[in-house]
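K.L.:
Show me the folded form of this:
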Amino acid sequence: MAAPKKVGIGTVAFSNPPVILATATIVGAKEGEGPLANTFEKVVEDPYYGEESWEKAERRMLQEVLEKALAKANIKPQDVDYLLAGDLLNQIISANFVARALAIPYIGLYGACSTIYEGLALGAMLIDGGFAQYVLIGSSSHYSTAERQYRFPTEQGAQRPLTAQWTVTGAGAILLAASGAGPRVTHATIGRVIDLGSADPYNMGAAMAPAAANTIVSHLSDTQRRVEDYDLILTGDLGAYGTALLHKLMAEYGHDITRNHNDCGLLIFDRGKQDVHAGGSGCACAAVVTCGYLMQQFQQGKLKRALGVGTGALLSPLTTQQGESIPAVGHAVVLQA
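P.N.:
So this is what the prediction gives:
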């Protein structure tokens, strides 16, 4: 017997769509100089944020936005059923240590840069399934922590190719609830891991674009919807090269998304004025653009229905050193006013 809330192969349609009750954002100085500056609640000029290390700074940012989202909704940590969070650092240490501080029942997530959308999908399932009233979701990244872990320490000053993207410094948080006022999560499409053989860790957009395309096509097929049914299709962090590849792949599938598609990695920075090469990336990229810009668009009545697709490159320093290709995944949620 088919699962009653399953639609097609990989999509869930929620009977009682959860509500995004509150969001919160914090970003670093470079993000605060970009075109979305007025959509972020706090800009931190000091990359250490008053801490002893970049890693502790990232942890502080994540804890702050999670607490801020709760405060906005006047919800206490003890009222939250589950915390779903993740980041890029070894064994998702930012999220783990923040969970220790908040003392909320915790499920750690690793979806790389797709983590915020993975959390949204799973959080919506928990609430719609009757297992939770409130679910708190968050993710974070930091340019310097990611560079040190995945590439080279910033002090080394290594040159990067133009296909490389700039890891966003910041954190985003979402409080999902069973009822209330705000955009609703009506559907979630869980993506498959796609790997077409790209092995260049300096061109993650190329690795993630096929996964984004696969998830979007699967979602449209499962729901019997068209590209035009969405005011906006927002991908996580494909950057300039990944976006171009996504448009080409979608055209091959028979879909033109060029009129209503945008990418968080292209929105967050001004590539003409800021030296970010192909655009933004990192767990915080989709998180802060979704929690800031996208929510603002809904609040201002500019969007009625949007499809958000978080994309993640599932590589590690170990797999790169061993010459492995880069698996990628995309998870999508439908947000509706």
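
K.L.:
Going by C-alpha atoms from here, please, whenever you check contacts or count neighbours.
P.N.:
Will do.

K.L.:
I'd say Met139 and Cys285 touch.
P.N.:
Careful, residue 139 is Ser; it's not Met. No: when contacts are counted by C-alpha atoms under 8 Å, Ser139 is not listed as touching Cys285 (9.4 Å).

K.L.:
what about the two, which has more around it?
P.N.:
Ser139 (40 against 36; other C-alpha atoms under 10 Å).

K.L.:
Might you report the residue contacts of the more buried one?
P.N.:
Contacts of Ser139 were listed using C-alpha atoms under 8 Å, 6 or more residues apart in numbering, and they are 62, 85-87, 95, 115-116, 171-173, 283-284, 287.

K.L.:
part of a helix, is it?
P.N.:
No: under the criterion used here (DSSP: H, G, I helix; E, B strand; the rest coil), Ser139 is strand, not part of a helix.

K.L.:
Can you give me the distance of it to Ala101?
P.N.:
From Ser139 over to Ala101 the distance is 15 Å, taken as C-alpha to C-alpha, to the nearest Å.

K.L.:
Here is a second sequence; please produce its structure as well for comparison:
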Amino acid sequence: MDKKMIGSRSIRFATSPYIVGSYSLVGKKEGEGPLSCYFDEIEEDPMFGGETWEEAESRLQYRTANKALENSGYKQEEIRYLVAGDLLGQLIATSFGVMDLQIPLFGIYGACSTMGESMSLGAALVEGGFADKVMALTSSHFAGAEKQFRFPLDYGNQRPLAATWTVTGSGAVIIVSEEEMRKHKEKNNPQEPYISITGITTGKVLDFGVKDAMNMGACMAPAACDVIYHNLKDFNYKPDEYDKIITGDLGYVGKDILLDMLKEKGYDIASRYLDCGIEIFNKEEQDTHSGGSGCGCSASTLTGYILKKMKKKEWKKVLFVPTGALLSPVSFNEGNSVPGIAHGVVLEVEQ
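P.N.:
Here you go, the predicted model:
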């Protein structure tokens, strides 16, 4: 058997899992941004028909999960496991949101890196033979995140230029075994290119002592650098072997820090680098300062933009690196710094 563990913290899957269905659902502001034509659905109502911001996010996540199932052609009872999470305390957007699906759940928290973590664990479950179909899902909601981590909207505080705007959005992917992918392909469109998860690089919690919770990019950039560096080192890749290296939500501030840190390690990725938080909003017209953030930022950009680019074979190999700031209202109010984490997922178009 080929060795799956490579380098210090990466996995190269011997039999790659595949993504056979996905869905992206975002709010009104995200739908007014540069990626509007890529999202599967844009919801004008910020409450999503609910009565509270938390209920709104649960409804957002539930609808996304159902639409991903519909796109994949599977029923909810066919999904072996659901790996999902969100930003709210005790994952209440997820637990209340997916309860009616009645799919066995692994609830996870990786802050804004959650989509990378859920896809990593889902792919490992499938490739290891523990499941044939897994859904990876996450979400965030601007108002819910502001209420929990910053200030209630009614307070009307001024946001510093380094601040990011939490994306109201959700993304879901259905990850299946190679055998299931072939069945799916025969049943649906045999000509359609499928995207595989060929490897992952797992991040570590890193704390560079940044205490400014409004500057998420600076908090998370070291973790993103660490994962990208070890991915390239573990797989023995050069940056140009990827069509794109895409971080989750470093924004404009974090982007500059990341590129400088990687140059110090001998890697220049500027020519193929993107950040979901930068791509999702128009900086000049939408007043989002440093860009977008939140679990839904990378998740909706992945399912709405990245996967569509890959299906058109405009990008054939992508390193997807969602990033997360591991703070809570308690840790911040007690004066702690903000650690970061990132998770890398290698995506390739079926040849």
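
K.L.:
Once they're superposed, tell me the TM-score.
P.N.:
Both chains were compared after superposition, and using TM-score structural alignment, normalised by the length of structure 1 their TM-score is 0.98; 336 aligned residues with a C-alpha RMSD of 1.1 Å.

K.L.:
quick one on the thing from earlier: now intersect the contacts of Ser139 of structure 1 with the strands, please.
P.N.:
Cross-referencing those against strands under DSSP state E gives 85-86, 171-173.

K.L.:
Neighbour count and distance to Asp256 of structure 1 for those residues - can I get that in CSV?
P.N.:
CSV is the format used below for these (neighbours: other C-alpha atoms under 10 Å; distance: C-alpha to C-alpha, whole Å):
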residue, neighbour count, distance to Asp256 of structure 1
Ala85, 29, 33
Gly86, 31, 33
Ala171, 34, 32
Gly172, 34, 30
Ala173, 33, 32
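
K.L.:
ok, so of those residues, who is nearest Pro327 of structure 1?
P.N.:
Nearest to Pro327 of structure 1, judged by C-alpha to C-alpha, of those is Gly86 at 18.4 Å.

K.L.:
Show me where structure 1 has its helices.
P.N.:
Taking DSSP state H, the helices of structure 1 run over residues 29-32, 54-72, 93-102, 115-128, 143-150, 204-223, 239-252, 264-267, 283-288, 295-299, 317-321.

K.L.:
Show me what the third one packs onto, helices and strands only.
P.N.:
On a contact count with 3 or more C-alpha pairs under 8 Å, 6 or more residues apart in numbering; DSSP states H and E, helix 93-102 of structure 1 meets helix 54-72, strand 82-86, strand 106-108.

K.L.:
sorry, back to before: between the helices of structure 1, which one is closest to Ile233 of structure 1.
P.N.:
Between Ile233 of structure 1 and the helices of structure 1, the shortest separation by C-alpha to C-alpha is 9.0 Å, and it involves helix 204-223.

K.L.:
Find me the equivalent region of that closest one in structure 2.
P.N.:
When structure 2 is aligned by TM-score structural alignment, the counterpart of helix 204-223 of structure 1 is residues 216-235.

K.L.:
And for stretch 238-256 of structure 1?
P.N.:
Residues 250-268 of structure 2 are where stretch 238-256 of structure 1 lands when matched by TM-score structural alignment.

K.L.:
tell me which residues of that stretch are tucked away?
P.N.:
250-255, 257-262, 267-268 (16 or more other C-alpha atoms under 10 Å).

K.L.:
now that stretch, how far from the centre of its chain.
P.N.:
Centroid separation between stretch 250-268 of structure 2 and its chain, computed with C-alpha atoms, centre = their mean, to the nearest Å, is 19 Å.

K.L.:
which residues touch that stretch?
P.N.:
Defining contact as C-alpha under 8 Å, 6+ apart, one finds that stretch 250-268 of structure 2 is touched by 162, 164, 215-222, 224-225, 229, 239, 269-270, 275-278, 290-293, 323.

K.L.:
what residues are up against Glu28 of structure 1?
P.N.:
Quick fix: residue 28 of structure 1 reads Gly, not Glu. Contacts of Gly28 of structure 1 by C-alpha under 8 Å, 6+ apart are 43-47, 168-170.

K.L.:
Thr323 of structure 2 now?
P.N.:
Remark: with contacts taken as C-alpha under 8 Å, 6+ apart, Thr323 of structure 2 is in contact with 111-113, 220, 223-224, 247-250, 340-343.

K.L.:
If we use 7 Å, what do you get?
P.N.:
Contact analysis of Thr323 of structure 2 by C-alpha atoms under 7 Å, 6 or more residues apart in numbering lists 112-113, 220, 224, 247-249, 341-343.

K.L.:
With Arg192 of structure 1 instead?
P.N.:
Residues near Arg192 of structure 1 by C-alpha under 7 Å, 6+ apart: Val329.

K.L.:
Return the residue of structure 2 aligned against it.
P.N.:
Aligned counterpart of Arg192 of structure 1 in structure 2: Lys204 (TM-score structural alignment).

K.L.:
Which residues belonging to the match of helix 204-223 of structure 1 are considered buried?
P.N.:
Using 16+ other C-alpha under 10 Å, the residues of stretch 216-235 of structure 2 that count as buried are 216-232, 234-235.

K.L.:
What are the contacting residues of that stretch?
P.N.:
Looking at stretch 216-235 of structure 2 with C-alpha under 7 Å, 6+ apart, the contacting residues turn out to be 6-8, 10, 163, 201-203, 206, 210, 238, 250-251, 253-254, 257-258, 261-262, 321, 323-325, 338-344.

K.L.:
Now a ChimeraX select for only the buried ones of those.
P.N.:
In ChimeraX, a selection of the buried entries from these looks like this (16+ other C-alpha under 10 Å):
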select :6,7,10,163,201,202,203,206,210,250,251,253,254,257,258,261,262,321,323,324,325,338,339,340,341,342,343,344
